[in-house]
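S.K.: I would like to see how this sequence folds:
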Amino acid sequence: MPEYSLRIPTHATSPRIAREFVTSVLKAQQLGDIVDDATLCISELVTNSCLHAGGSAAGAGTGAGLLLVTNPVGLRATVFDTDVTLPVMKEGYDAESGRGLWILDSVTAGRWGAERRGWRAGRGGGEGGKGVWFELGAQRPSGRGR
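M.R.: Sure, this is the predicted structure:
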């Protein structure tokens, strides 16, 4: 399964750049039917990372990492940052903030999660931090005919 990664600085343009990256990858892999949902989810996660991890003492402005793993029927995307605090979907939200995980949960039909796992040298699996992931597209049969 092809893997694509992007280092994302803590900057106002980062969500847009991440959306463009995801769009390019998905179109190249002939997964254009999930582009809109994927870019919405990526935008929410990158924005959250820039707001909550980018300026924290743990994040210290180091930015985030994005890992996309595609397959013929879908995508698994993970946004990594150096903040170890796992995200929690709030009971409610106000008009200005708190909707990101609600949107992610709705768009992915609950196919998302978070784990303490860092990003190192452009790849997942380093020390410290967390990864928030989601999956889109058809679910592949597990272990059948492979």
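S.K.: could you use CA atoms for every contact and neighbour count after this?
M.R.: Fine.
S.K.: where exactly do the strands run in the protein?
M.R.: Secondary structure of the chain (DSSP state E): strands at 3-8, 64-71, 74-81, 112-115, 118-120, 123-126, 130-137.
S.K.: which of these is buried the deepest?
M.R.: strand 74-81 (a mean of 26; mean count of other Cα atoms under 10 Å).
S.K.: helices or strands up against it?
M.R.: Counting contacts by 3 or more Cα pairs under 8 Å, 6 or more residues apart in numbering; DSSP states H and E, strand 74-81 is packed against helix 35-48, strand 64-71, strand 118-120, strand 130-137.
S.K.: tell me what angle that strand forms with helix 35-48.
M.R.: On the basis of axes from the mean of the first three to the mean of the last three Cα atoms, to 10 degrees, strand 74-81 is oriented at 10 degrees to helix 35-48.
S.K.: next, the structure of the following sequence, for comparison with the previous one:
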Amino acid sequence: MGTTNHISTKWLGNMAFESTNTSGYTFKIDVAKEDGGDSSGLRPKALMLSSLAGCSGLDIAGLIKKMKLDVDEFHIETIANLTDEHPKYYDKVVIEYHFYGSNLIEAKLQRAVDLSVEKYCGVMEMFRRFAELEIKTIFHSK
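M.R.: Sure, this is the predicted structure:
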């Protein structure tokens, strides 16, 4: 039996909601004005991409620390294609891992990315169930 997560999401009126994360923090969800909202919160589908990048990023940050790697900067670009037909979902997702530094050990950083993508990141595994994933690792040596 796995762990149960319970999220409480409350309607704030019009098209806005407030959702409480398991961390105890809250965030607002809304849609664009052209869709009837006030554009005052995060978009649900885009939040999925943030969850994907955040989950994998946390894995990699932990591995950078554990492997004592020298990285000046690290960011993830997540570019997703949304289907045209309802229900719209992401069918193709490109995840780019960008590493910056003057002492990058590329093989070890690639290993950290691979471990996250193939073994540790649960959100990545969920995405794999409905989308084609393309992983790119880009090194920017200073």
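S.K.: what TM-score do the two superposed chains give?
M.R.: Superposed pair, TM-score by TM-score structural alignment, normalised by the length of structure 2: 0.41. Supporting alignment: 84 aligned residues with a Cα RMSD of 3.8 Å.
S.K.: how about the strands in structure 2?
M.R.: Using DSSP E, the strands of structure 2 run over 8-13, 16-20, 26-29, 73-82, 90-101, 132-141.
S.K.: tell me which residues of the longest one come out buried.
M.R.: When you say that, I think you mean strand 90-101 of structure 2. The neighbour-count check on strand 90-101 of structure 2 (16 or more other Cα atoms under 10 Å) flags Y90, D91, K92, V93, I95, E96, Y97, F99, Y100 as buried.
S.K.: returning to that earlier point: redo the helices and strands packed on strand 74-81 of structure 1 as TSV? Include distance to S14 of structure 1.
M.R.: Below are those laid out as TSV (distance: least, Cα to Cα, whole Å):
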stretch	distance to S14 of structure 1
helix 35-48	7
strand 64-71	9
strand 118-120	17
strand 130-137	17
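S.K.: contacts made by stretch 45-54 of structure 2 with the rest, please.
M.R.: I76, E77, T78, A80, Y89, I95, V123, M124 (Cα atoms under 8 Å, 6 or more residues apart in numbering).
S.K.: out of these, which are buried?
M.R.: Using 16+ other Cα under 10 Å, the buried ones in these are I76, T78, A80, I95, V123, M124.
S.K.: max-length helix in structure 2?
M.R.: Among the segments of structure 2 that qualify as a helix by DSSP state H, the longest is helix 44-66.
S.K.: what angle do that helix and strand 90-101 make?
M.R.: Going by the same axes, to 10 degrees, helix 44-66 of structure 2 makes 30 degrees with strand 90-101.
S.K.: buried residues, helix 44-66 of structure 2. List them.
M.R.: Under the neighbour-count criterion of 16+ other Cα under 10 Å, helix 44-66 of structure 2 has L49, L52, A53, C55, S56, G57, D59, I60, A61, L63, I64 buried.
S.K.: any idea how far A107 of structure 2 is from the second one?
M.R.: As judged by Cα to Cα, to the nearest Å, L52 of structure 2 and A107 of structure 2 stand 23 Å apart.
S.K.: before I go, just wanted to say thanks for your time.
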